[in-house]
Structures are given as C-alpha cells and as structure tokens.
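**Student:** pasting the structure only:
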C-alpha cells in the first residue's frame, strides 16, 4: 500500500467519523425538539384549568366519580385551599399527581 492509498484510507475514515457525528447531532436535535413540543403540550393541558380547581374539575382531571373525589380530599398531603371549601390549587394538584403516580 502506497502513501497515497494510506492517505485516502485516512480521509475516508475521517469522512465517516464526520458523517457519524452529524447523524448524532441531527438525532439529538430531533429528540430535543420532540421533548420541547411534549413539554409545551403538557403545559397547555395543565394550564387550561383555572388556578383554583373545583370538585367538578378534579372529577374531570381524574376521570372519576364524585365519591372518588370525596376520598381524595381525605388523603393526607392532597393539596387543598384552606380558605374556601372544595377548592384546590391547580399547580399543586398536578405536582401531587406527578409525585404520587407509579409508573
């Protein structure tokens, strides 16, 4: 193998490495964009609710009956607004859901 053949081999290997890096960069961009869009969608879903949720809101969010909503109110640590009966701070409720969900 001559010097020119060795140089060509190195150039090909460098080009392959560059293409692999470009492919990785594009994949990272794709994953980041998908994560961003999912975050935006999650934010839209959460913030479509008023800052103070009612029993009806909880029923819809949890897709459950009035009885189940009533049981939530008795769970220690479930967020409640202390000054108005049957009002629950939206962001704390969604945080509670996140912290109490088992995947």
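**Tutor:** Happy to help now that I have it. If you're wondering where the values come from, they're calculated on a predicted model, not measured in any experiment.

**Student:** make it CA atoms for all contacts and neighbour counts henceforth
**Tutor:** Noted.

**Student:** please enumerate the strands of this structure.
**Tutor:** Assigned strands in the chain, in chain order: 52-53, 88-89 (criterion: DSSP state E).

**Student:** which one of these lies closest to residue 32?
**Tutor:** Nearest to residue 32, of all the strands of the chain, is strand 88-89, at 30.5 Å by CA to CA.

**Student:** nearest to the spatial middle of this structure, which residue is it?
**Tutor:** Residue closest to the mean C-alpha point of the chain, counted by CA atoms, centre = their mean, is residue 39 at 5.1 Å.

**Student:** second one coming, line it up with the first:
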C-alpha cells in the first residue's frame, strides 16, 4: 500500500488536531468543575476561597455597592452573579494582554 507524503501529512495533522481538541475539551471540563464547584449561594468563606484573599479583604469587597448580594438574606451572594461581576470588574487581562484587541481576534 503506497501512501503519498501529502496523505501522510494530512493524517498526522488530523491526529494532532484530535489530540489538541481532546486536551481542550478536558481542560474545559476541569475549568467548569472548578467554576461551578461552589454552591449557587455563596458565603464569605466561599468568597475567601474563590478570590484567594483574607476575610477582611472580602469584607471590603462585599461592602462595595456594585457587588452582587442577596437582598433578603444577609451575607449571602449569588454565585453566577459573583462570577459575572468578576468578569466585568477584572482589568488584569485588558491591562496586561492584547486579548481584547482586534489583532488578537
């Protein structure tokens, strides 16, 4: 059975892409597990873990008027809104990478 260089190259590329897609999928699953490993309603202790900061810093953070909190339950925070707040208020990526620029898209 004769195989051309082009066919071999195509087959190797396909195998590499499959491996890359598998790794990306597995990483996505791990990221989702970490992200949603917290309960839907967070406590300050959850925020300490999530942000990897000390409790006094969490107290300052949750005192901000724009930080998401449950209205009728004191010291409880909706997980999905907290994650959205993190995305909306994170400046490191935009300040330190070109991720949001047209060149990166």
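**Tutor:** Arrived safely. Keep in mind that this is a model prediction, so the values were computed, not measured.

**Student:** what do we get in the second structure for the residue nearest to the centre of the first structure?
**Tutor:** With TM-score structural alignment defining the correspondence, residue 39 of the first structure maps onto residue 28 in the second structure.

**Student:** separation between residue 90 of the second structure and residue 41 of the second structure?
**Tutor:** 21 Å (CA to CA, to the nearest Å).

**Student:** and residue 14 of the second structure, by the same measure?
**Tutor:** 43 Å.

**Student:** ok, back up a step: and of the strands of the first structure, who's closest to residue 17 of the first structure?
**Tutor:** Smallest distance to residue 17 of the first structure across the strands of the first structure (CA to CA): 52.2 Å, for strand 88-89.

**Student:** where in the second structure does that closest one fall?
**Tutor:** The aligned range for strand 88-89 of the first structure is 77-78, by TM-score structural alignment.

**Student:** buried residues, stretch 22-42 of the second structure. List them.
**Tutor:** Buried residues in stretch 22-42 of the second structure, counted by 16 or more other CA atoms under 10 Å: 38, 41, 42.

**Student:** what's the closest non-adjacent residue to the last one?
**Tutor:** The one in question is residue 42 of the second structure. Using CA to CA, 6 or more residues apart in numbering and skipping the chain neighbours, the partner closest in space to residue 42 of the second structure is residue 77 (4.9 Å).

**Student:** count the neighbours of that neighbour for me.
**Tutor:** For residue 77 of the second structure, the number of neighbouring residues by other CA atoms under 10 Å comes to 22.

**Student:** gap between it and residue 35 of the second structure?
**Tutor:** 15 Å.

**Student:** sorry, back to before: thought the residue nearest to residue 42 of the second structure was touching residue 39?
**Tutor:** No - with contact defined as CA atoms under 8 Å, residue 77 of the second structure does not count as touching residue 39 (10.0 Å).

**Student:** average distance between stretch 16-25 of the second structure and the first structure?
**Tutor:** Compared with the first structure after fitting, stretch 16-25 of the second structure has a mean deviation of 1.0 Å; criterion: mean CA distance after the TM-score superposition for the first structure.

**Student:** appreciated, that's everything.
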